[in-house]
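Enquirer: kindly return the folded structure for what I paste below:
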Amino acid sequence: MDIFFLDLSKVNEIYLESHLVTEEKKEYISKINPRQRKIQVFYSDVFIKYLMLKKYNLGISEIKIFQDPFGKPYLYQGQYQFNISHSGKYLICGISKNPVGIDIEQMKSENVIRSKDIFWESEYQDIFLTIEKEREIRFFKYWTLKESYLKWLGTGLSESLKSIEFLNIDSRFIKYRLDKKFNESTPSFYSIIFDSDYVLSICGDFMNEKKIRIYEVDKFELNSFFQ
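Expert: As a prediction, the model looks like this:
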């Protein structure tokens, strides 16, 4: 599995004339303010196309992106599956030959939610009964793990975050318990602190893929592609 990330704080340009942007998307992006949001939407749209063309050597005619009934994007008749997430200054994309779910969140104390509608009792206690300096990290680890699972499943937040209960988020091999209706699925999970104040979590078939590789996409490489 390959993970690619782009630091959007280093990017100032958008290329609406690019052949990778549909006319419908051009019109939508042109109306967006502020500019930073415009940049975020533009690169979220073209990042996977850029990666498929430059990193996986697909032809432009092979890159047809559709959305399933839950809004999850997928490549039509493609050999690769992907998932995208963004938070703060980072845009991140996971690519695999198997289903993948990925979530990145910037850790902000004001976003920590005390709710037993989101967490199982064991998870809630693990977050809120821990020492204060660890609380934020644990909250966002649980949150991103749950989000990555729902994105892997393909349902997004149409399913409850309580459809999965995590049992040991600090272990290399993260254990979990699923809602009965999903108990035939057996994904693996990976979660790390990313750039000191972000949490990145991934859900996928790591047993078959053996390794997770993380790459930064340089803004100069990306910009030269559009010029």
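
Enquirer: every contact and neighbour count from this point should use C-alpha atoms.
Expert: Will do.

Enquirer: the longest helix in this structure is where?
Expert: If you go by DSSP state H, the chain has its longest helix at helix 132-153.

Enquirer: now that one, how far from the chain's geometric center?
Expert: When distances are taken as C-alpha atoms, centre = their mean, to the nearest Å, helix 132-153 is centred 12 Å away from the chain's centroid.

Enquirer: what residues does it touch?
Expert: 72, 83, 99-105, 107-109, 112, 123, 126-128, 156-157, 159, 161, 164, 166, 169, 189, 191, 199-204 (C-alpha atoms under 8 Å, 6 or more residues apart in numbering).

Enquirer: who's in contact with R177?
Expert: Going by C-alpha under 8 Å, 6+ apart, R177 touches I164, E165, F166, L167.

Enquirer: turn the residues you listed into TSV, including secondary structure, distance to Y50 and neighbour count.
Expert: TSV is the format used below for the contacts of R177 (DSSP: H, G, I helix; E, B strand; the rest coil; distance: C-alpha to C-alpha, whole Å; neighbours: other C-alpha atoms under 10 Å):
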residue	secondary structure	distance to Y50	neighbour count
I164	strand	33	20
E165	strand	36	20
F166	strand	35	18
L167	coil	38	14
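
Enquirer: now the second one, please; I'll put the structures next to each other:
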Amino acid sequence: MNFNQIIHWQEIHPVWRKFEVTPLSEELHIIRIGISKNIKRILSHTELLSKEDSKKSERIVREEDKHIFLASTIFKKILCGLYLGCEPQSVELEVNEFHKPKIRKRGDIHFNTSHSGDWLVFAFSCQPCGIDVERINYGFDFSSVLDMSFHPDEIGFIQNSSQPPINFFRIWTIKESILKALGTGLTDNLKELNTLEELSKLPTKNDALHIKSFLIENTYWCSVCYIDPFSKIKYFEF
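Expert: Have a look, this model is predicted:
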């Protein structure tokens, strides 16, 4: 069944500041981490890896891919530990049936993560949230993706724009952030979701979705989706 879904989308230019732990009450925290910049810190916390994670890391051949995996796995534990007020070793994580990560037995703290290239991003909130980052690939042939996953209005907007690749990746991160916030894996409904309209159709609750999109280094699009319209947003970096 389709419900009308209100979408409030806004492009912003955030000011980043050094990460510090502050209460999440009525706040949304967006965190960006430069992997190469923090690689020494990442490699110094490999004790946070489970046996399964260690084995998986050993199987990854490309150093860049290994660093991405280690950064994501280790910073999940570090950040969740900071927000929970506990040691990162004691953080217990799990995924729902659609593989959205969550903290076990803690419904009061929600988080989501994404990575692309050298950037790893997180969103933390007291309400469900989703985040996606994508490097703008000017050589990527996205024509087949448009037909499968984009609303006709979005396709027209991208194809008629002066910079189709930039607008493709912008809309793609918006769609991904929405699906990740909902955590229901509704990939079959992407064509029904028109991010250019304030009122779209998506089978979910009637809560309004709020989306912020921004560029990182003018090379990556990042979008975050959240439910609480009263959230104060803070932007942190490592």
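
Enquirer: narrow the contacts of helix 132-153 of structure 1 to just the buried residues.
Expert: Buried residues within the contacts of helix 132-153 of structure 1, counting neighbours by 16 or more other C-alpha atoms under 10 Å: 72, 83, 99-105, 107, 123, 126-127, 156, 161, 164, 166, 169, 189, 191, 199-204.

Enquirer: give me the subset of those lying in strands.
Expert: Applying DSSP state E to those, the entries found in strands are 83, 101-105, 164, 166, 189, 191, 199-204.

Enquirer: select, from the residues you listed, the two members most distant in space.
Expert: With C-alpha to C-alpha as the measure, no two of these lie farther apart than N83 and F166, at 21.5 Å.

Enquirer: from L43 of structure 2, how far off is the aligned partner of L53 of structure 1 in structure 2?
Expert: L53 of structure 1 maps onto G81 in structure 2, with residues paired by TM-score structural alignment. Look at G81 of structure 2 and L43 of structure 2: by C-alpha to C-alpha, to the nearest Å, they are 18 Å apart.

Enquirer: between these two, who's got more neighbours?
Expert: G81 (17 against 13; other C-alpha atoms under 10 Å).

Enquirer: which element, helix or strand, includes that one?
Expert: helix 63-84 (DSSP states H and E).

Enquirer: distance from the chain centre to that helix, please.
Expert: Between the centre of helix 63-84 of structure 2 and the centre of its chain there are 14 Å (C-alpha atoms, centre = their mean).

Enquirer: average gap between that helix and structure 1?
Expert: Helix 63-84 of structure 2, aligned to structure 1 and superposed, deviates on average by 1.6 Å (mean C-alpha distance after the TM-score superposition for structure 1).

Enquirer: hmm, who's touching the helix or strand just after that helix?
Expert: Next helix or strand after helix 63-84 of structure 2 toward the C-terminus (DSSP H and E): strand 93-95. Residues outside strand 93-95 of structure 2 that contact it (C-alpha under 8 Å, 6+ apart): P101, K102, I103, R104.

Enquirer: which one is Q79 of structure 1 nearest to, not counting chain neighbours?
Expert: K97 (6.1 Å; C-alpha to C-alpha, 6 or more residues apart in numbering).

Enquirer: trace the one you found over to structure 2, please.
Expert: Under TM-score structural alignment, K97 of structure 1 pairs with C126 in structure 2.

Enquirer: which residue in structure 2 aligns with L20 of structure 1?
Expert: Matched by TM-score structural alignment, L20 of structure 1 corresponds to L48 in structure 2.

Enquirer: number of residues surrounding its match?
Expert: 21.

Enquirer: just K89 of structure 1 next, same as before
Expert: K89 of structure 1 has 14 nearby residues by other C-alpha under 10 Å.

Enquirer: in structure 1, which residues correspond to stretch 93-101 of structure 2?
Expert: Going by TM-score structural alignment: stretch 93-101 of structure 2 matches residues 65-73.
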